[in-house]
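Trainee: When you get a sec, could you give me coordinates for this:
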Amino acid sequence: MILVTGGAGFIGSNFVLDWLANGNEAVVNLDKLTYAGNLDTLSSLKDNPKHIFIHGDIGDRELMARLLSTHRPRAIINFAAESHVDRSIHGPSDFIQTNVVGTFNLLESTRAYWNDLPEVDKTAFRFLHISTDEVYGTLDAHDAPFCESNRYEPNSPYSASKAASDHLVRAWHHTYGLPVLTTNCSNNYGPYHFPEKLIPLVILNALAGKPLPIYGDGQQVRDWLFVKDHCSAIRRVLEAGQLGETYNVGGWNEKTNLDVVHTICTLLDELRPRADGKGYAEQITYVTDRPGHDRRYAIDARKLEHHLGWKPAETFETGIRKTVQWYLDNQDWTHHVTSGQYREWTAKHYGA
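Mentor: Prediction:
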């Protein structure tokens, strides 16, 4: 059995679904169910005895002690985090509480559990911490992509809180011997993505006839990783990663935000044309850039490929087509998550 924290969020829920589709090992899934946690994503597992969902907080030491002693997982995969840069700018305290204090409490709960394991189980145990490429800061146009030896230079409250959590995980390994692994991933996209992020936001706004908001000049560059590729990378790191090591996970797909939006518009023109015959690109609207907006992220994932034999299966072209088609086929899911609170949020950040 494994324990997944944050398993009702975007990447976590995809991982849980992927894990149970690819094997028979049970999952205990702990999630606080904040705005981005959605049990609808896990509805297909409702009657699956291999999936045990627990509503709770990684910072609740009493709950974690009971959970760990009852289920005795062989590994913990920590997805639990506040993860949206815009939200961190307007409300940084939640990010400090969850990403820093929450990770500290989770590490301490894990350490107490791990210390009491029989030696054979103690040796086999793993704590895998899921992080982001944003901890490395920003790159100029001609800089080499981020590798694991890049120094941390976070530029937003979100990335600073994730950097802090990474440092805690590293320290608990070097100080206490906790058997940890860390992955730093690039921008994920795919099914079940909460529509405050660029790709699902653009898809849903396009279909609703709303403006497609582009920050600044739209030339910010990101490396895009299909979420199912990320899941396979996590499985491989958990299986064979070297203790104490960090592995960058990327898709080798650098795209400007504007290129991404135009690609989505072109796919929608093909798959769901506008009734008036015009192109979706006419809905593109430029909005004021956000404070401290990093210009470019890029991931060098060669360590993961060379040491563990992993590389992504999807190109951006194949992954984005699957993503757009999924949103077209699953509009009930999007209706459930785009509540009045969500609409107020998008109006606040992108303009009415």
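Trainee: Every contact and neighbour count from this point should use C-alpha atoms.
Mentor: Noted.
Trainee: Would you state the helices of this structure in chain order?
Mentor: Applying DSSP state H to the chain gives helices spanning 10-21, 61-71, 85-90, 92-95, 103-115, 119-124, 157-176, 198-207, 227-240, 257-271, 302-308, 316-329, 331-337, 340-350.
Trainee: Can you give me the buried ones in the shortest one?
Mentor: To tie it back to what came earlier, the one meant is helix 92-95. For helix 92-95, the buried set under the neighbour-count rule, 16 or more other CA atoms under 10 Å, comprises 92, 94-95.
Trainee: Following up with a second sequence; could you model it the same way so I can compare the two?
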Amino acid sequence: MILVTGGAGFIGANFVLDWLAQSDEPIINLDKLTYAGNLQNLASLEGDPRHIFIQGDIKDREKVAALLSQYQPRAIIHLAAESHVDRSIHGPEDFIQTNIVGTFRLLEAARQYWQNLEERTRQAFRFLHVSTDEVYGSLCKDAPAFTETHCYQPNSPYSASKASSDQLVRAYHHTYGLPTLITNCSNNYGPFQFPEKLIPLMIVNALAGRPLPIYGDGQQIRDWLYVKDHCSALRCVLEHGKPGETYNIGGWNEKPNIEIVQTICELLNALRPADYHKLITYVADRPGHDRRYAIDARKIERELGWKPVETFETGIRKTIQWYLEHQTWVASVQSGEYQKWIETHYQGHAG
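Mentor: Reported below is the predicted structural model:
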């Protein structure tokens, strides 16, 4: 079996669901269940003995060690993280604690567990750390895309905390021999994404007739990766990746934010006719907003044979359709805390 951290979150839940759709190998799912972790994401697995859910914090080294000892997983897929840039600007402490301290304690528990395994099992064990392209910093418009050897230049508390966790994982491989793998992915989108990130926020707001807030001039460029493509890449890296290596995972879909929002408006108009474009509202840019991220995903294709299946056009259609069909889920995650966050963050930002 395998241990997944953060398996009730957006990417984690998609990974767990896709894994169990294709394999009978059980998953131990360790998740703290913060605002973005939601067991409703995994409702279809209720009663499934292959899914063992444990509520807990990766910073709880004793609990993690006990889980490793009890279940003897062959791999750890480390997805648990604080991941929203805006939240990191307003409250960086949680990002330092979860992404740096949490990863450190998880690594310590994994190292001690791995060192006590018998030789053949030790050789097969893997620690897969899932990270972000934001650790590389910002690119100018015509600069080459990020490769795995690009210098780290994080610009937000979030990306700095993820860069720190990447370096810890790298150090544990080179110092202790722990068989680690690191992936750096571009912006994910798809089912179960909490509606604070750009794409689900725009879909949910548009359907409710609320403003669609666009930072600055809306020309910030991101590479967009459909979450199920990301999950297939993680499975590929886990099975075929070389310990100590880093693999960039991208969708080959660079687009400015304003184009993303306009596309959402156009597709929604075809499905639920209304004048969504009039809801687009430009707001003051966030501090230190990176202009462009772009992933060069040639290494993973060349060495492991992986490439994305979805184009942005196919992926965004599937995403919008999912949100239209899961309005109950959307309503359930829009708790009082979420509403308070949106109101506080965007209050006074009209521009």
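Trainee: In TSV, list the buried residues of helix 92-95 of structure 1 along with distance to residue 31 of structure 1.
Mentor: Putting the buried residues of helix 92-95 of structure 1 into TSV (distance: CA to CA, whole Å) gives the following:
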residue	distance to residue 31 of structure 1
92	20
94	15
95	16
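Trainee: which among those residues gets closest to residue 217 of structure 1?
Mentor: Closest approach to residue 217 of structure 1 among those (CA to CA): residue 92, at 25.8 Å.
Trainee: my guess is that closest one meets residue 158, correct?
Mentor: Yes: assessed by CA atoms under 8 Å, residue 92 of structure 1 is found in contact with residue 158 at 7.3 Å.
Trainee: Report how many residues lie close to residue 74 of structure 2.
Mentor: Applying other CA atoms under 10 Å, we find 17 residues neighbouring residue 74 of structure 2.
Trainee: Sorry, slip of the keys, the one I care about is residue 253 of structure 1.
Mentor: Other residues close to residue 253 of structure 1 by other CA under 10 Å number 20.
Trainee: which residues touch it?
Mentor: 222-225, 315-316 (CA atoms under 8 Å, 6 or more residues apart in numbering).
Trainee: Drop anything exposed from the residues you listed.
Mentor: Among the contacts of residue 253 of structure 1, the ones that count as buried (16+ other CA under 10 Å) are 222-225, 316.
Trainee: Any chance of those in JSON lines with distance to residue 150 of structure 1 as columns?
Mentor: Shown next, in JSON lines, are these (distance: CA to CA, whole Å):
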{"residue": "222", "distance to residue 150 of structure 1": "17"}
{"residue": "223", "distance to residue 150 of structure 1": "16"}
{"residue": "224", "distance to residue 150 of structure 1": "19"}
{"residue": "225", "distance to residue 150 of structure 1": "20"}
{"residue": "316", "distance to residue 150 of structure 1": "25"}
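Trainee: tell me which of those residues is nearest to residue 103 of structure 1?
Mentor: Among these, and counting by CA to CA, the member closest to residue 103 of structure 1 is residue 225, at 24.4 Å.
Trainee: Now the alignment partner in structure 2 of the closest one: closest residue in space, sequence neighbours ignored.
Mentor: Aligned by TM-score structural alignment, residue 225 of structure 1 pairs with residue 225 of structure 2. Residue nearest to residue 225 of structure 2 in three dimensions, not counting chain neighbours: residue 251, with 4.4 Å by CA to CA, 6 or more residues apart in numbering.
Trainee: How about the contacts made by the one you found?
Mentor: Residue 251 of structure 2 makes contacts with 186, 223-226, 295, 297, 307-308, 310-312, as judged by CA under 8 Å, 6+ apart.
Trainee: Could you check how far it is from residue 242 of structure 2?
Mentor: 22 Å (CA to CA, to the nearest Å).
Trainee: What of residue 43 of structure 2?
Mentor: When residue 43 of structure 2 is compared with residue 242 of structure 2 (using CA to CA), they lie 34 Å apart.
Trainee: neighbour-wise, which of these two wins?
Mentor: residue 242 (16 against 9).
Trainee: quick one on the thing from earlier: just give me the closest of the contacts of residue 251 of structure 2 to residue 47 of structure 2.
Mentor: residue 226 (28.2 Å).
Trainee: shouldn't the closest one be in contact with residue 317?
Mentor: No: applying CA under 8 Å as the test, residue 226 of structure 2 and residue 317 come out as separate, 10.8 Å apart.
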